[in-house]
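> Give the three-dimensional model of this entry:
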Amino acid sequence: MAQQETDERVSDEFIDDTKDSAEREQAHRERGTVRPITVVGHPMLHRECRDVTAFDEALASLIDDMFASQRAAEGVGLAANQIGVDLKVFVYDCPDDDGVRHVGAVCNPVLDELPPDGRVLDDNNEGCLSVPGAYAELPRPDYAVVRGQDATGRPVTVRGTGYFARCLQHETDHLYGHLYLERLSKRERKKALTMMAENTPRYETVPNAE
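Purely as a prediction, here's the structure:
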């Protein structure tokens, strides 16, 4: 788990990820190259990713590819290990429950732990590009705060409500080797995997091998 031990990696100021969201997403996507999506069973999805330590052109290029891949797969969030890259970074292009579009990228994300009396669970459907064609109801807090770094290494803090909060939690989970399936009961997990087996992915995927 990424630790935030110094002030250089912690920010209490929430970023505005709604400004020029369409233009920023388009710029990333047009620079990027679409990559195939790893699916459940692939080893990289089931272990914690490495921290991002180099905030360079290679990282910027990866983020562009992630935006391009996310759009091609019609997703709202994508973690690096979902395109076979072992780094703690995710991108998102996700509306909140008010329809406001949020676009951004977070490196080395850590979720704030909400106090029990401050949690309101949202029990809605959740899907995953790495479990194509499957959905399941999954309770998650309807508010989330993620702290990390942007593509240049500067500290960022992102907050979300409703659907966007679910996205932030889902993508952070990915980077620590967890799929949403693991949060389901055995029965619901089996049902989701059956749904996946019965459907053909609408985007390119890769075999479950490195």
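> going forward, measure contacts and count neighbours with C-alpha atoms only.
Will do.
> In contact with the residue minimising distance to the centre of the chain, which residues?
Most central in the chain under CA atoms, centre = their mean is Glu171, positioned 2.4 Å from the mean C-alpha point. Glu171 makes contact with 77-79, 90, according to CA atoms under 8 Å, 6 or more residues apart in numbering.
> now with 6 Å?
Listed by CA atoms under 6 Å, 6 or more residues apart in numbering, the contact set of Glu171 reads Ala79.
> Let me know whether my guess that it is in a helix holds.
Yes. Note on Glu171: a helix contains this position according to DSSP: H, G, I helix; E, B strand; the rest coil.
> And it, how far from Glu30?
Remark: distance between Glu171 and Glu30 (CA to CA, to the nearest Å) = 23 Å.
> One more: Ala68?
According to CA to CA, Ala68 stands 7 Å off from Glu30.
> please give me the structure for this one as well, since I'd like to look at both together:
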Amino acid sequence: MTELLPIIQLGNPQLRQKSAVVENIQDEKIQQLIDDLIDKVAEANGVGIAAPQIAASYRLFIVASRPNPRYPHAPEMKPTAMINPQIISHSAEIVKGWEGCLSVPGIRGLVPRYQAIAVEYTDRNGDLQQQELTDFVARIFQHEYDHLNGILFVDRVETTLEMMTEQEYQQRIVNNT
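Presented below is the predicted three-dimensional model:
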């Protein structure tokens, strides 16, 4: 395992750039990046991480939902690399849910997202995948997809009244469910 790159933080201009399409998925550098992202998301107690968050400007992210201290009620799934992802269609229904971000530590926000999405992406073996995602996993995908376009969850919060610190979130939301 290589030394993991640090997660860049809000204010770093690289988080606001549009990411480049991954041309050669089998490139050793891309495969190593996937492994590094899988390790990093686990180490940071995240449920997803995008390549731009470790200053790698590629259209690649990991969805890795699982219960952890930051998301104790998250559903369990195997970490999945999603390369050059697209949202093909979405539900009309939009729901608000609490989000945090490894690049915006200490803050949570209530973010409107599509409740269900149909997505397409290439997996790490170079195979095209299509999936229907709903609820929390759909939220993770949309959050990470935004990172590829230089958008952060704080950009989608409709009012600052729908933001709180991580400490308040843990006390008010997590401990009251």
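> Drop the TM-score for these two in here.
Their TM-score after superposition, calculated using TM-score structural alignment, normalised by the length of the second structure, is reported as 0.81; 160 aligned residues with a CA RMSD of 2.3 Å.
> So if I had to pick from Ala68 and Glu30 of the first structure, which one is more boxed in?
Under the criterion of other CA atoms under 10 Å, the comparison of Ala68 of the first structure against Glu30 puts Ala68 first, with 23 against 12.
> counterpart of the residue nearest to the centre of the first structure in the second structure?
Pairing criterion TM-score structural alignment: the partner of Glu171 of the first structure within the second structure is identified as Glu144.
> so where do the helices sit in the first structure?
Ranges of helices in the first structure, per DSSP state H, are 21-31, 57-72, 162-175, 186-198.
> what's next to the last one, contact-wise?
Defining contact as CA under 6 Å, 6+ apart, one finds that helix 186-198 of the first structure is touched by 132-134, 181.
> hmm, 8 Å instead?
For helix 186-198 of the first structure, the surrounding residues in contact (CA under 8 Å, 6+ apart) are 131-136, 181-182.
> tell me the two of these that are most distant?
Pairwise distances across the contacts of helix 186-198 of the first structure peak at 16.9 Å for Gly133 and Glu182 (criterion: CA to CA).
> How many neighbouring residues does Cys101 of the second structure have?
Other residues within reach of Cys101 of the second structure, judged by other CA under 10 Å, total 22.
> What is the aligned counterpart of Gly109 of the second structure in the first structure?
Correspondence of Gly109 of the second structure to the first structure, assessed by TM-score structural alignment: Ala136.
> Help me confirm that that match comes into contact with Asp123.
No. Ala136 of the first structure is beyond contact range of Asp123, at 9.8 Å (criterion: CA atoms under 8 Å).
> out of the two, which sits in the busier spot?
Under the neighbour definition other CA under 10 Å, Ala136 of the first structure and Asp123 were set side by side, and Ala136 has more, 19 against 13.
> Give the full set of residues in contact with the more buried one.
By CA under 8 Å, 6+ apart, Ala136 of the first structure lies in contact with 124-127, 188, 192.
> re the thing from before, return the member of the contacts of helix 186-198 of the first structure nearest to Pro36 of the first structure.
Out of the contacts of helix 186-198 of the first structure, the member with the shortest distance to Pro36 of the first structure (by CA to CA) is Pro132, at 12.3 Å.
> roughly how far apart are the match of Glu171 of the first structure and Gln167 of the second structure?
Here Glu144 of the second structure is placed at a distance of 23 Å from Gln167 of the second structure (CA to CA).
> re earlier: who's more crowded, Gly133 and Glu182 of the first structure?
Neighbours were tallied for Gly133 of the first structure and for Glu182 using other CA under 10 Å; the higher tally belongs to Gly133 (19 against 10).
> For the nearest residue to the more buried one once chain neighbours are set aside, grab the count of nearby residues.
Across the structure, with CA to CA, 6 or more residues apart in numbering as the measure, the residue nearest Gly133 of the first structure apart from its sequence neighbours is Met196 (5.0 Å). Neighbouring residues of Met196 of the first structure were enumerated by other CA under 10 Å; the total is 18.
> quick one: the longest strand anywhere in the first structure to the second structure mean distance?
Ranked by residue count, the top strand of the first structure under DSSP state E comes out as strand 101-111. Here strand 101-111 of the first structure, set against the second structure after superposition, deviates by a mean of 1.4 Å using mean CA distance after the TM-score superposition for the first structure.
> Who are the contact partners of the counterpart of Pro36 of the first structure in the second structure?
Alignment of Pro36 of the first structure against the second structure is given by TM-score structural alignment, with Pro6 as its counterpart. Pro6 of the second structure is in contact with Ile54, counting by CA under 8 Å, 6+ apart.
> repeat for Gly150 of the second structure
14-19.
> neighbour-wise, which of those residues leads?
Comparing the contacts of Gly150 of the second structure on neighbour count, Leu15 comes out first with 25 neighbours (neighbours: other CA under 10 Å).
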